[in-house]
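Student: Quick one: sequence plus predicted model below, questions after.
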Amino acid sequence: MADHQETLDLRSYAALGDSFTEGLDDPGPDGVFAGWADRLAGLLAERRPDGDFRYANLAVRGRLLDQIVAEQVPQVRRTGPDLVTFCAGGNDILRPGSDPDEVAERFEAAVLELREAAGTVLICTGFDTRGVPVLKHLRGRIATYNGHLRAIADRNGCAVADLWSLRAVHDRRAWSDDRLHLSPEGHQRVALLAARALGIPVEQDPDAPWPARHVPSPAELRRENIQWARSYLLPWVGRRLRGESSGDHVEAKRPELLPL
């Protein structure tokens, strides 16, 4: 693994990926989605009292791995940031008939490019979907992909934010109403996890227990699941059948390395 102590002096950071890294369902004060990558950038900027820190977020919702490689990786080669976070392939794995072995091969090819252009590369494993409706059936495929990602990180000296092991996201409050994207608190937990993976000390524990809450009854859960299916699952399936993406006509929110 790479020596992550050097990341304490990071001056620039580019985030690559899809809706997870774009920050969906974590609205910022300006109305633009923030998300874990923006929150991580804030933590890194705080460590530079001279204010010399630049950040780009190239992620766009709905993007597949090949689209991320074609659209976002060249930006990293052009700008050469000190840190890149590269979280991709999740949308590929969700597609029927996808092969996690083949997706991982393309992911590693992109990592090789990024390692040539950036000082440090951090990748994220996929979440454990055992408690998520519909997605729980993909748990084995996600686990296989995660095994590849860890091997890729070992071979190429990448840091790893291990989302599979993050128990805090097993709580419903870590997720927004669509159950596909993190809530603001969920994004904060991931930002803390990523900081730790880089060797950045943080005061809060990303896996700190949640406050006690009301536990829904089986009847309440059924009603919630029906409402979720109507509001989110069926439209999502419809877009898949029509070949549409939530990211159609969406551009990166922060395409250049600019002061934070």
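Tutor: Yes, it's here.
Student: C-alpha only now, for contacts and for neighbours.
Tutor: Fine.
Student: Counting neighbours, which bits of stretch 109-120 end up buried?
Tutor: For stretch 109-120, the neighbour count (16 or more other C-alpha atoms under 10 Å) marks 110-111, 114-115, 117-120 as buried.
Student: so how far is that stretch from its chain's centroid?
Tutor: 18 Å (C-alpha atoms, centre = their mean, to the nearest Å).
Student: Max pairwise distance over the buried residues of stretch 109-120: which two?
Tutor: Farthest pair in those (C-alpha to C-alpha) is 110 and 119. Separation: 14.8 Å.
Student: For residue 144, grab the count of nearby residues.
Tutor: Other residues near residue 144 come to 15 when the count uses other C-alpha atoms under 10 Å.
Student: What helices and strands are in contact with the strand or helix carrying it?
Tutor: Using DSSP states H and E, residue 144 sits within helix 139-156. Judged by 3 or more C-alpha pairs under 8 Å, 6 or more residues apart in numbering; DSSP states H and E, the packing partners of helix 139-156 are helix 100-117, strand 120-124, strand 159-161.
Student: would you list these in CSV and tack on distance to residue 60?
Tutor: Compiled in CSV, those are given as follows (distance: least, C-alpha to C-alpha, whole Å):
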stretch, distance to residue 60
helix 100-117, 17
strand 120-124, 16
strand 159-161, 20
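Student: can you tell which of the ones you listed is closest to residue 255?
Tutor: Across the helices and strands packed on helix 139-156, residue 255 has its closest neighbour in helix 100-117 (16.7 Å, C-alpha to C-alpha).
Student: hang on, residue 86 in a helix?
Tutor: No - if the criterion is DSSP: H, G, I helix; E, B strand; the rest coil, then residue 86 is strand and not within a helix.
Student: quick one, helices of the chain?
Tutor: Taking DSSP state H, the helices of the chain run over residues 19-22, 36-46, 65-71, 73-79, 90-94, 100-117, 139-156, 184-197, 218-228, 234-242.
Student: Now the fifth one: buried residues?
Tutor: For helix 90-94, the neighbour count (16+ other C-alpha under 10 Å) marks 90, 92-93 as buried.
Student: Switch the residues you listed over to TSV; also include distance to residue 234.
Tutor: Shown next, in TSV, are the buried residues of helix 90-94 (distance: C-alpha to C-alpha, whole Å):
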residue	distance to residue 234
90	20
92	19
93	19
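Student: Now residue 28. Nearest residue, chain neighbours left out?
Tutor: In this structure, residue 28 finds its nearest non-sequential neighbour in residue 34, 5.2 Å apart by C-alpha to C-alpha, 6 or more residues apart in numbering.
Student: ok, now residue 174?
Tutor: residue 186 (4.2 Å).
Student: still on that earlier bit, distance to residue 69 for the buried residues of stretch 109-120 - can I get that in CSV?
Tutor: Putting the buried residues of stretch 109-120 into CSV (distance: C-alpha to C-alpha, whole Å) gives the following:
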residue, distance to residue 69
110, 7
111, 10
114, 10
115, 13
117, 13
118, 15
119, 18
120, 17
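Student: hold the first one in mind and look at this next one:
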Amino acid sequence: MEMNASYTSFVAVGDSFTEGMSDGLPDGSYRGWADLLAARLAAREPGFRYANLAVRGKLIGQIAGEQAPVAAGMGADLVTLVGGLNDALRPKVDMGRVRAHLEESVALLAPSCRQLVLMRSPGRNGPVMDRFRPRMEELFGIIEELADRHGALVVDLYGAPALADPRMWDVDRLHLTAEGHRRVAEAVWQTLGLPPEEDWRTALAPTAAPGWAVRRSQDLSFARRHLLPWIGRRLTGRSSGDGRPPKRPELLPHDASAADRLS
């Protein structure tokens, strides 16, 4: 890894995590770690270009077929690929197929760019995540193996207790808050060998846990607003990203506005 390197272009590939849910902006759109990272990179390099092909709900097969070839064709300096977790969180999954699609994507992207970055995604502490943890860890083992084989960097978010803190997660319990995305951007930044601004692993300050009644109310609200619709989409084969275009489909100059910068 080249320390303090300059990157002239960046393409982000993935699902809702890379799209930026739930780091909401006033206009109803999402920002997220990839936008934050792009803003910081753009501040270092005049003419910096950025594309974000991520679409919420995408499975790794869709990412491999729809996004990876487009990203490879852009010839960017930096490419991030985060995918497979939507597959692992489904009631049934063929991890052999997940591996095959990841291998296909990494083999295509690694030679197309100067630096490919993969991730061990964060996981929220709780009983739902505990149920899927063995699958997640199998997925992350595949990612580590592919990174070693193809010279990719791996950002280990899964190993950071701070990002497992439920307070880092939105009410849907699937997507990080703005603070979580800000820390992910810093983690990728540091993995690229760029000068750190903070310790992104620092734990949140302790707070009093909500009482039993509050927790039950939160659980019921979560189930009604998020869990049941999610289950319904899984049972009917639908996705929240159906018909949705990529977030930023072309590799275009990035305006590193003050609103995008980390502070």
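Tutor: Good, I have the coordinates. Keep in mind it's a predicted model, so treat the numbers as computed, not measured.
Student: sorry, back to before: and of the helices of the first structure, who's closest to residue 168 of the first structure?
Tutor: The nearest among the helices of the first structure, by C-alpha to C-alpha, is helix 184-197 at 7.6 Å.
Student: And residue 201 of the second structure? What does it align with in the first structure?
Tutor: Mapped onto the first structure by TM-score structural alignment, residue 201 of the second structure lines up with residue 207.
Student: just residue 29 of the second structure next, same as before
Tutor: Aligned by TM-score structural alignment, residue 29 of the second structure pairs with residue 32 of the first structure.
Student: and the residue lying closest to its match once chain neighbours are set aside, what does it touch?
Tutor: Beyond its immediate neighbours in the sequence, the residue positioned closest to residue 32 of the first structure (C-alpha to C-alpha, 6+ apart) is residue 253, lying 8.0 Å away. Residues near residue 253 of the first structure by C-alpha atoms under 8 Å, 6 or more residues apart in numbering: 22, 32, 57-59.
Student: Which of these are retained in the second structure?
Tutor: Compared against the second structure with both residues aligned by TM-score structural alignment, their matches' C-alpha atoms under 8 Å, those retain 22, 57-59.
Student: would you turn those into TSV with neighbour count?
Tutor: Putting these into TSV (neighbours: other C-alpha atoms under 10 Å) gives the following:
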residue	neighbour count
22	26
57	27
58	25
59	29
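Student: Distance of residue 201 of the first structure relative to residue 4 of the first structure?
Tutor: As judged by C-alpha to C-alpha, to the nearest Å, residue 201 of the first structure and residue 4 of the first structure stand 12 Å apart.
Student: now the most far-flung residue of the second structure relative to its centre: how far from residue 100 of the second structure?
Tutor: Going by C-alpha atoms, centre = their mean, the residue of the second structure most distant from its centre is residue 213, 32.8 Å out. Per C-alpha to C-alpha, residue 213 of the second structure is found 46 Å from residue 100 of the second structure.
Student: returning to that earlier point: looking at the buried residues of stretch 109-120 of the first structure, which is nearest residue 244 of the first structure?
Tutor: Among these, residue 110 lies closest to residue 244 of the first structure (C-alpha to C-alpha), at 24.9 Å.
Student: and the closest one, what pairs with it in the second structure?
Tutor: Alignment note (TM-score structural alignment): residue 110 of the first structure maps to residue 105 of the second structure.
Student: To what extent is the closest residue to residue 193 of the first structure other than its chain neighbours buried, counted in neighbours?
Tutor: Excluding the flanking residues, the one nearest residue 193 of the first structure by C-alpha to C-alpha, 6+ apart is residue 206, at 5.8 Å. Around residue 206 of the first structure there are 23 other residues, counting by other C-alpha under 10 Å.
Student: Next: residue 145 of the second structure.
Tutor: 12.
Student: Pull the contacting residues for the aligned residue in the second structure for residue 161 of the first structure.
Tutor: Using TM-score structural alignment, the partner of residue 161 of the first structure in the second structure is residue 155. Residue 155 of the second structure sits next to 117-120, 187-188, 191 when contact means C-alpha under 8 Å, 6+ apart.
Student: Just the buried residues out of these, in PyMOL syntax.
Tutor: In PyMOL, a selection of the buried entries from the contacts of residue 155 of the second structure looks like this (16+ other C-alpha under 10 Å):
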select buried, resi 117+118+119+120+187+188+191
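Student: Make a markdown table from the contacts of residue 155 of the second structure and add distance to residue 43 of the second structure to it.
Tutor: Shown next, in a markdown table, are the contacts of residue 155 of the second structure (distance: C-alpha to C-alpha, whole Å):
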| residue | distance to residue 43 of the second structure |
| --- | --- |
| 117 | 20 |
| 118 | 23 |
| 119 | 24 |
| 120 | 27 |
| 187 | 18 |
| 188 | 16 |
| 191 | 18 |
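Student: Of the contacts of residue 155 of the second structure, which is the nearest to residue 74 of the second structure?
Tutor: For those, the nearest to residue 74 of the second structure is residue 117 (15.9 Å; C-alpha to C-alpha).
Student: Test my guess that the closest one contacts residue 77.
Tutor: No - the criterion here is C-alpha atoms under 8 Å, and residue 117 of the second structure misses it with residue 77 at 11.1 Å.
Student: rewinding a little: does the match of residue 110 of the first structure really touch residue 68, like I thought?
Tutor: Yes - between residue 105 of the second structure and residue 68 there is a contact under C-alpha under 8 Å: 5.8 Å.
Student: Could you measure from the residue lying closest to residue 153 of the second structure once chain neighbours are set aside over to residue 197 of the second structure?
Tutor: Spatial nearest neighbour of residue 153 of the second structure, chain neighbours left out: residue 117 (4.8 Å); criterion: C-alpha to C-alpha, 6+ apart. Separation of residue 117 of the second structure from residue 197 of the second structure (C-alpha to C-alpha): 20 Å.
Student: Repeat that for residue 166 of the second structure.
Tutor: Distance of residue 166 of the second structure to residue 197 of the second structure, computed by C-alpha to C-alpha: 24 Å.
Student: So those two - more neighbours on which side?
Tutor: Taking neighbours as other C-alpha under 10 Å, residue 166 of the second structure and residue 197 compare with residue 166 leading, 16 against 11.
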